[in-house]
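> Sequence first, predicted coordinates after that:
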Amino acid sequence: MKQVFVENVQERDWVESPFLVRDKVMAMAKNGKPYMTLKLMDRTGEIEGRVWDRVDEFATRFEKDDFILARGKASVYLGKMQLVVQDLERLSDEQVELSDFLPVSTRSPEEMESELLAKVASLRDGFIRRLLESFFADPEFLRRYRTAPAAKAMHHVYLGGLLEHSLAVANLVDDICRRYPGLNHDLLVAGALLHDVGKVEELCYERSFDYTDEGKLIGHIVIGVEMVDEKIRAIADFPRRTATLLKHLLLSHHGQYEFGSPKRPKTIEAVILNFLDDLDSKINGVRTHMEREPDNQSGWTAYHRLYDRYFFKHSFGDEAEGLPREAATPASDPPAAQGREIPPQTQVAAAKPQAPAAKTGGKGGEQRSRGMSFTLGDQLRGKSLDLFSTEDDKE
């Protein structure tokens, strides 16, 4: 059992603990001597590892995504904690517990699974219920669905994240349908539970969170539509109109073409799913960012490069005069480096914080971010406001 976690490492600590190697880079110092930079990970975060001695020998012992037992001394360099590794050895899978190395949902998998199956059983549309049951009655699929993260870097980035996010959107659907009568509730619930179903194939999450080859080449939206279509074809007399409307929910749930959506929402249910998905993902993303610095006494978070802003951490009920004087406002300029990983697709855009945030990163497939534009006007600024227009639907 792992004893020392990244979040507990202090300067000058001697650390002897297993880590998951998220990245491994060989380089050459100015004096011509080789060195190695590692990203060492556990469920609480990452720490940079540096190997200065015996580099060639250690490099042959392990590869990226291996588990290693690292021994070294912690030190702070340029404001960031790092581990100067003096010895290491590769560990087998049997010697570690995966939950020690990848972040996990705070919700119990068993509890979420029970909630999922109860929600499916409550649906009145027999065809939609049978479709969902055909997915979740498969033990292997259910295991993957309840294990997968919802994304690689933007939101619900932990084991169980996909199921947690999908249930949250489905519960928001219940709330919306109570407020706005006349909506197709069962169709929306199916859209909520299946809109990211392709992520069980798009993402790999056995060691670290990354994209599969299929995920990079096709993406979770198309993968998900293919999975749904295959299940529908196995159900006799499944209504074609229902199938079309459900596939449209999946194809349009990212809202706009520039956010990776093959279609824009053109039914009221699709518009709702787009915004509920976006709402839950952003709430989780901002909360996660706020929780990354539990020891930071400032009233403000560090600068978030993808959302292009700082966030105020205190609740609205706090008295302004209770804030530390130095925490009243964030730094006027974003820090040059925060030590956070930016997905490769977003590094160029993230380096220009003055650019519109809506084009700096990605959610779901994470090839583009929706920024923090919460209003319909913000998301559709400069676009045709006719959701049902056929003139500009040329793909």
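Now that the structure is in, tell me what you want to look at.
> When you work out contacts or count neighbours from here on, use the C-alpha atoms and nothing else.
OK.
> Can you point out the buried residues in the helix or strand harbouring Gly72?
Here Gly72, judged by DSSP states H and E, is contained in strand 67-77. Of all the residues in strand 67-77, those buried under the rule 16 or more other C-alpha atoms under 10 Å are 67-68, 70-75.
> what's the answer for stretch 182-198, then?
By 16+ other C-alpha under 10 Å, the buried positions in stretch 182-198 come out as 183, 185-198.
> Likewise for stretch 230-242?
Buried-residue list, stretch 230-242, by 16+ other C-alpha under 10 Å: 232, 238.
> Contacts made by it with the rest, please.
Residues from elsewhere that reach stretch 230-242, judged by C-alpha atoms under 8 Å, 6 or more residues apart in numbering: 127, 130-131, 134-135, 187, 243.
> redo that, cut-off 7 Å
127, 131, 134 (C-alpha atoms under 7 Å, 6 or more residues apart in numbering).
> Can you give me the distance of Lys247 to Ala190?
Taking C-alpha to C-alpha, to the nearest Å as the criterion, Lys247 is separated from Ala190 by 10 Å.
> looking at this, Val286 is in a strand?
No. For Val286, which was evaluated using DSSP: H, G, I helix; E, B strand; the rest coil, the result is helix, with no strand membership.
> Second structure for comparison follows:
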Amino acid sequence: MSRRYVNQLSHGDSVDEAFLVADKQLRANRQGNLYLQIELRDKTGSVGARLWNATEDLARSFEPGDFLRVRGKTQIFQGSLQVILTHIDVLDAGRVEPEDFLPQSSQNVSKLFARLRELLLAMSNPHLRALVECFLIDDEFVAKFTSAPAGIKNHHAYQGGLLEHVVTLLNVADRILDLYPEIDRDLLLTGIFLHDVGKIDELSYDRAFAYTDEGQLVGHLVMGVELLREKVLRTVELTGESFPPELLLRLKHMIVSHHGAYEYGSPKLPMTLEAVALHYLDNLDAKIHTFGREIRDDPSRDSSWTPFQQSLGRRLFKGTPGQAADGDTSDF
């Protein structure tokens, strides 16, 4: 029998299926009774689940990254689908198909990487092109960069998500840069490539998506600057030419400032044209992806609106159910 994925579940469904544990918390209700709050995941998405009357021994029997066989029933709670569990069993990883559980980019990763190479290796600045080549000839780096997500729960939170995010930004920049001749094209493209490069080691993504110890303690901005410095030294070794100090400084600044505001984790505000452009392009792609996902994945099919999204501070308008937003104005 074929499995049922998260995106096939709806209110009132009985569930008897295997899932990956993305997160687990043992909590107590108002009466002091313990229950388990679990985030279950497969390649199509994740769903929250609760098991009432849990025990500490049961909570210790599995961890994020393990696989569970669960039974229960779905319900809509505060606008979101969740599973009320009646039974769970820990599964041996050898009994499941790993590709069923980690979400992956819907785009062809090989084609995305080919497009990345096409845009970056066409740059005319010899120092930036040599720097990029040092990244692209590093097989270990390429393997990580093409499989890493761009986040754990927010935008592009799936394998290949980082590559997809970066290539989208490169494509947007490639289309609009003729409108902004004052921006250094090669510098912006390189900054786009490098802005989230630290995420390849900030995150773990072989099973459940999580932060590594270094990711928790240091973060991808600092880790990205360290990786850049390492590759610049390698570039100098391979080319025999010094790397321009100001060019390196501008690249470092783009990495550490691309979040755009102190409250969003930027230690510095964008202070160059290329850094400003990177921040707004990055924010645009992240927001469009996040808003689109909330609309697309909303389980309430009969409503014109999503539930209130705490992280976004608003509800989102989906349109009248059954009517496409096709721009038909014939009645006006």
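That came in fine, so what should we check first? As the structure is a computational prediction, the values presented were derived from the model and not from experiment.
> of the buried residues of strand 67-77 of the first structure, closest to Asp280 of the first structure?
Relative to Asp280 of the first structure, the closest of these is Phe67; by C-alpha to C-alpha it sits at 33.0 Å.
> Please pull up the equivalent of that closest one in the second structure.
Using TM-score structural alignment as the criterion, the counterpart of Phe67 of the first structure in the second structure is Phe67.
> Its match: what's it in contact with?
18-21, 90-91, 93.
> Repeat the analysis, applying 10 Å as the threshold.
Neighbouring residues of Phe67 of the second structure by C-alpha atoms under 10 Å, 6 or more residues apart in numbering: 18-22, 40-41, 89-96, 98, 101, 207-208.
> Repeat that for Arg207 of the second structure.
Under the criterion of C-alpha under 10 Å, 6+ apart, the contact list for Arg207 of the second structure reads 20-22, 64-67, 98-99, 101-102.
> ok so, going back, just curious, which of the buried residues of stretch 182-198 of the first structure is nearest to Phe275 of the first structure?
The closest of these to Phe275 of the first structure turns out to be Ala192 (C-alpha to C-alpha; 11.3 Å).
> Check for me that that closest one belongs to a helix.
Yes. Read with three-state DSSP, Ala192 of the first structure is one of the residues of a helix.
> nearest spatial neighbour of it, skipping sequence neighbours?
Of all residues not flanking Ala192 of the first structure in the chain, Ala170 sits nearest, at 5.1 Å (C-alpha to C-alpha, 6 or more residues apart in numbering).
> State the distance from that neighbour to Val286 of the first structure.
Summarising the geometry, the distance separating Ala170 of the first structure from Val286 of the first structure, computed by C-alpha to C-alpha, is 20 Å.
> Would you mind telling me which of these two has more residues around it?
Comparing Ala170 of the first structure with Val286 by other C-alpha atoms under 10 Å, the one with more neighbours is Ala170, at 26 against 17.
> quick revisit: please name the nearest non-neighbouring residue to the match of Phe67 of the first structure.
Leu20 (4.5 Å).
> pretty sure the one you found contacts Leu68?
Yes. Judged on C-alpha atoms under 10 Å, Leu20 of the second structure makes contact with Leu68 at a distance of 6.4 Å.
> Now list whatever residues contact both of the two.
Both Leu20 of the second structure and Leu68 are contacted by 40, 91, 93, under the criterion C-alpha under 10 Å, 6+ apart.
> most surrounded residue in these?
Using other C-alpha under 10 Å as the contact criterion, the top neighbour count among those goes to Leu40, which has 26 neighbours.
> Can you tell me the SS state at it?
With three-state DSSP as the criterion, Leu40 of the second structure reads strand.
> ok, now Val47 of the second structure?
Going by three-state DSSP, the state assigned to Val47 of the second structure is strand.
> how close does the closest residue to it other than its chain neighbours sit to Arg50 of the second structure?
The spatially closest residue to Val47 of the second structure, leaving aside those adjacent along the chain, is Leu40, at 5.3 Å (C-alpha to C-alpha, 6+ apart). Note on Leu40 of the second structure: its distance to Arg50 of the second structure, by C-alpha to C-alpha, is 10 Å.
> got any residues that touch both of these two?
Residues touching both Leu40 of the second structure and Arg50 by C-alpha under 10 Å, 6+ apart: 24, 82-83.
> now that we have those, which one has the most neighbours?
Ranked by the number of neighbours (other C-alpha under 10 Å), those place Val83 first, at 27 neighbours.
> Aligned against the second structure, show me the partner of Asp280 of the first structure.
Across the two structures, Asp280 of the first structure finds its equivalent in Asp285 of the second structure, going by TM-score structural alignment.
> Surely Ala173 of the second structure touches Leu281?
Yes. Ala173 of the second structure is within contact range of Leu281, at 7.9 Å (criterion: C-alpha under 10 Å).
> Check the contact lists of these two and give me the overlap.
Shared between the contact lists of Ala173 of the second structure and Leu281 (criterion: C-alpha under 10 Å, 6+ apart) are residues Ile192.
> Stretch 249-260 of the second structure aligns to what range in the first structure?
Stretch 249-260 of the second structure corresponds to residues 244-255 in the first structure, going by TM-score structural alignment.
> Quick one: distance of the matching stretch to the chain centre.
How far stretch 244-255 of the first structure lies from its chain's middle: 20 Å, per C-alpha atoms, centre = their mean, to the nearest Å.
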